[in-house]
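Participant: Sharing a model that was predicted from the sequence below.
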Amino acid sequence: MDDTRAARPVPRTHRRPVLTFLGAAGTVTGSRFLVESDACRLLVDAGLYQGPSALRRLNWEPSEVPASELAAVVVSHAHLDHCGYLPRLVKEGFSGRVLCTPETAELVEIVLRDSAHLQEEDARFANASGFSRHRPALPLYDVDDVERTLRLIAPVGFGEEVEAGPGARVVLRPAGHILGSSTVHLDVDGATVVLSGDLGRPTHPLLNPPPPPTAASTAVIESTYGDRLHPAPTADVLAAAVRRTVGRGGSVLIPAFAVDRTELVLLQIHQLMESGAVPRVPVFVDSPMALATLRVYRAAIHAGSAELRPAAAKLLTAVDSLRVREVRDAEGSMRLNRPGTSCIIISASGMATGGRVIHHLKHQLPQRRNCVVLTGYQAVGTRGRQLLDGAPQVKIHGRYVPVRAEIVDDATFSVHADADELVAWLGSASEPPQVAYVVHGEADASHALAQRIHRDLGITAVVPRRGERVRLD
């Protein structure tokens, strides 16, 4: 069960380093892990809660630690549930360094500016429409907060050891999840902990697999797919959905994460069209953030990033041959609500929690000829999860919209390690940790992974509660 009760302020009554689970404990989103000693307090990840309103309300609670007391925030990667709370921390007084890889720094800039813009837009829409319970509705943070946040970012190269605060050293290593994603190794007064962040898969088409974890006495490991295995890679699900939809004169709407997922979806569509598995129809990318992200990936290829597989350049060049129609303005996006011909529309966000895809869903879900293809993990309480679970209607902008369109789940796009891959990664450490804390998963997934880690690796594995504090000895 998600623990959404207000966490108490974290006291400073310890001698040895302490780890406190401020987020992503009992739920998938809101990653925040406090590591502290007598001389230093730092945060690993500062993510937004997404999903049910009870979780989203936690974004508005004052930080359990005064933001001004944090020496640094280490960001594992640029997804919103790992970096989206940063501007709120700055709004509350944080002025330390934000440590992350250079690629994560570029993507965080894109993600946070988009997040602030969407929150401001949503607040304006709520006030104009009158469907918000708050008078007036306010954004969690604004673009000015984001700009102040970006000035605090201090990029750190992979393998480079840097001081995060007095007595605290940090080293980032590739996680293979998205470009720039990292696992985090901390040494705080001699206590060592490795945090997986979001761990990628060995089969990512563009990124190299993550190396084994560094030796540490404590591990913190994600469990998004901790109770299941990914299906074998196949393009059959998407191909069949496109053929059915085009055959009945409809459009295919693909809610996709702007960072990394859009690139992978475009790659598969290119391969399907080249092979003749699906008809050639117009392909629209209606996400300025996804288009900006694509530029970052291309720049990394041009720079010869060691994160990328040798075939990455060839694959993204192939995507260019799709002649994707880029939608950059609101007017073009609105025209896609009634495209007039069968097409494929890729738009953010991936769990249908916000962004332009919401407007497309409002117009396309009531039509039986259309299809919505879900391409990633759908957290409990999100519109994507409601659609996945067969909801007959979903609430959008204060009104219920009937779901008549075909809903398809394509699980082959996931870039999260599954249960076997998570256990294999943890088991590949040169020295096993004394304890593994299993986080960033729904309760069933986290407990299933903890049981496997204990059974298969002989490591003490615990699913922590939100607000729980443990010693790092």
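Facilitator: On my side now, so go ahead.
Participant: CA only for contacts and neighbour counts going forward, please
Facilitator: OK.
Participant: Residue 377 versus the residue nearest to residue 142 when sequence neighbours are not counted, what's the distance?
Facilitator: In this structure, residue 142 finds its nearest non-sequential neighbour in residue 116, 5.0 Å apart by Cα to Cα, 6 or more residues apart in numbering. Using Cα to Cα, to the nearest Å, we find residue 116 at a distance of 23 Å from residue 377.
Participant: Next: residue 197.
Facilitator: 16 Å.
Participant: Let me know the helix or strand that residue 73 is in.
Facilitator: strand 72-74 (DSSP states H and E).
Participant: same deal with residue 128?
Facilitator: Using DSSP H and E, residue 128 sits within helix 102-129.
Participant: for that helix, packing partners?
Facilitator: Applying 3 or more Cα pairs under 8 Å, 6 or more residues apart in numbering; DSSP states H and E, we find helix 102-129 packed against helix 80-83, helix 143-150, strand 153-155, helix 288-302.
Participant: most neighbours per residue, which of these?
Facilitator: Each of the helices and strands packed on helix 102-129 was scored by mean neighbour count; the highest is helix 80-83, a mean of 24, by mean count of other Cα atoms under 10 Å.
Participant: Tell me which residues are up against that helix.
Facilitator: 29-32, 45-50, 75-77, 108, 111-112 (Cα atoms under 8 Å, 6 or more residues apart in numbering).
Participant: got it, and stretch 151-171?
Facilitator: Applying Cα under 8 Å, 6+ apart, the external contacts of stretch 151-171 come out as 39-42, 71-72, 95-102, 105, 172-174, 184-189.
Participant: swap in stretch 342-358?
Facilitator: By Cα under 8 Å, 6+ apart, stretch 342-358 touches 50-51, 118, 245-246, 249-258, 262, 281-287, 290, 333, 374-379, 382-385, 396.
Participant: second one coming, line it up with the first:
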Amino acid sequence: MQIQFLGATGTVTGSKYLVSAGPTKILVDCGLFQGFKQLRLRNWANLPVAPSAIDAVVLTHAHLDHSGYIPLLVKNGFRGKIYCSEATYELCRILLPDSGHLLEEEAGYANKHGFSKHHPALPLYTQDDAERCLKFFSPVKFKHRFRVAGTVNAELARAGHILGAAIALLDDGKTTIAFSGDLGRSEDRLMAPPSTIERADYLVVESTYGNRHHDPADPMILLGKTIQETVNRGGIVVIPSFAVGRAQILLYYMHLLKQSGAISNVLPVYLNSPMAADVTALYRHYRDDHRLNDEECRAMCHAAKIVNSVEESKALNLQHMPMVIIAASGMATGGRVLHHLKAFAPDPRNTILFAGFQAGGTRGASMVGGADAVKIHGEYVPIRAQVLQIENLSAHADGDEIMNWLSHFQHPPRRIFITHGEPEAADTLRKRIEEKLQWPCTVPDYLETVELK
């Protein structure tokens, strides 16, 4: 076997790993690059392998940095099966068409207002492209061994993180390689903890928070304090949020904060993402993936008013009374939240609250870093609102939690490949593993190929 790293090297986006076993070629994850322009341009470049030559895809979870390239892969000739958990398939049915719709919408907006350098601006793929790729999905159950292609078999185990998130184990009868995907947290308020893995010859592990320790303070208290302080000065709280995972924990916390009286029970809370509303409803169907009971699921689903239409979304921007708006996307890279930032970021009474990791090169990272203006739809928007970040709302394991997860291996892997992290995070995790566990580690380079002997 051999592995080639087609993404998630030196960055937390673009996860793609090409595993070859003789003539068989399998892509583990198929994500979009996000953030810096030089990374986003990779989405438009040809893969080093023809999509038609790939026999199958194994998907760890539905977030777009792991799944968002699939419509383009199919558009460019892939005709194999896409294996994933049942919940991941349901999420991809929501996320991928929405991604295509947003890409078309952004290209259309750029053409209408003339701020694109390309004439005409074109979407990476369309909603129709995304709809067509769904017929290639083949959902499988957790802990069920299945044939992927050729001599390669696989099994999925729960990774926590979001609904359906999986740790993927592949083997060709001689060599086993495990992919952590995005590891969840052992004591997450919402999601079940990640499954433990006892052995694998090789391991690809994420390092998003490999150099950090999550603040032990209760993020719900910080969230409530931020909202109340903003309300007291007559302001509006805008929370850029991923539609899958982050939006749901925020909704659950809104319910608990109102129930406890930490924030007013009549404070308007809006979820400006019909997609996030659809995702939230799935929590009732996949109870084994999370910790909530039926009553808590219902409360989460009714914690906010759903904003469905574009007209309703625009109307929010004309309001001046205190309220909370949760809207995609989580790093302010696109979606409806951009219009809310244009409307509310210039007012110092308001708060822009980021709930989790912000990849380099995103508007979120710029704002958290103290930028006094960010470019949205071709023009610079001044940032006078308070900008805060609650990092311990993240659904990613931190450095200590990753090390604890690794401790369950009964036999050390021959080598660990550390990916899906900014350079400092990946290298810090490498040092910790080598010094504490004395396991050999590599932080691979983009397009590097390694023989798995």
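Facilitator: Thanks, I have it. Everything numeric here is computed off the predicted structure, so don't read it as measured data.
Participant: what does the strand holding residue 73 of the first structure correspond to over in the second structure?
Facilitator: Aligned using TM-score structural alignment, strand 72-74 of the first structure spans residues 56-58 in the second structure.
Participant: try stretch 121-134 of the first structure
Facilitator: Using TM-score structural alignment, the residues of the second structure aligned to stretch 121-134 of the first structure are 105-118.
Participant: try stretch 343-361 of the first structure
Facilitator: Taking TM-score structural alignment as the measure, the second structure aligns residues 323-341 with stretch 343-361 of the first structure.
Participant: what distance separates the start and the end of the matching stretch?
Facilitator: One end of stretch 323-341 of the second structure to the other measures 14 Å (Cα to Cα).
Participant: neighbours of the counterpart of residue 224 of the second structure in the first structure, just the number please.
Facilitator: Residue 224 of the second structure maps onto residue 239 of the first structure when the alignment is built from TM-score structural alignment. Neighbour count for residue 239 of the first structure, taken as other Cα atoms under 10 Å: 18.
Participant: what sits against the residue nearest to the spatial centre of the first structure?
Facilitator: Centroid check for the first structure by Cα atoms, centre = their mean gives residue 79 as the closest residue, at 3.6 Å. Contact analysis of residue 79 of the first structure by Cα under 8 Å, 6+ apart lists 108, 111, 259.
Participant: what residue of the first structure matches up with residue 263 of the second structure?
Facilitator: Taking TM-score structural alignment, residue 263 of the second structure has residue 278 as its aligned residue in the first structure.
Participant: Just to check, its match is in contact with residue 238?
Facilitator: No - using Cα atoms under 8 Å, residue 278 of the first structure makes no contact with residue 238, being 9.2 Å away.
Participant: Sketch out the strands for the stretch 151-300 of the first structure, chain order is fine.
Facilitator: 153-155, 162-165, 168-174, 182-188, 191-195, 218-222, 252-255, 283-286 (DSSP state E, counting those that start in this stretch).
Participant: Tabulate these in a markdown table, adding columns for distance to residue 24 of the first structure.
Facilitator: A markdown table is the format used below for these (distance: least, Cα to Cα, whole Å):
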| stretch | distance to residue 24 of the first structure |
| --- | --- |
| strand 153-155 | 23 |
| strand 162-165 | 22 |
| strand 168-174 | 20 |
| strand 182-188 | 16 |
| strand 191-195 | 13 |
| strand 218-222 | 9 |
| strand 252-255 | 23 |
| strand 283-286 | 30 |
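Participant: Residue 57 of the first structure is nearest to which of the ones you listed?
Facilitator: strand 218-222 (22.8 Å; Cα to Cα).
Participant: Which part of the second structure matches that closest one?
Facilitator: The aligned range for strand 218-222 of the first structure is 202-206, by TM-score structural alignment.
Participant: what's in contact with the matching stretch?
Facilitator: Contacts for stretch 202-206 of the second structure (Cα under 8 Å, 6+ apart): 176-183, 413-421, 452.
Participant: next one: stretch 420-429 of the second structure
Facilitator: Here stretch 420-429 of the second structure makes contact (Cα under 8 Å, 6+ apart) with 8-13, 15, 205-212, 399, 418-419, 443.
Participant: buried set for that stretch?
Facilitator: 420-423, 425-429 (16 or more other Cα atoms under 10 Å).
Participant: In the first structure, which residues correspond to it?
Facilitator: Against the first structure, stretch 420-429 of the second structure falls on residues 440-449 (TM-score structural alignment).
Participant: Stretch 152-161 of the second structure now?
Facilitator: With TM-score structural alignment as the criterion, stretch 152-161 of the second structure aligns to 168-177.
Participant: Thought residue 385 was touching residue 378 of the first structure, still the case?
Facilitator: Yes - contact criterion Cα under 8 Å: residue 378 of the first structure and residue 385 qualify, at 4.8 Å.
Participant: more crowded one of the two?
Facilitator: Using other Cα under 10 Å, the more surrounded residue of residue 378 of the first structure and residue 385 is residue 378, with 21 against 18.
Participant: residues in contact with the corresponding residue of the second structure for that one?
Facilitator: Using TM-score structural alignment as the criterion, residue 378 of the first structure maps onto residue 358 of the second structure. Contact analysis of residue 358 of the second structure by Cα under 8 Å, 6+ apart lists 331, 364-365.
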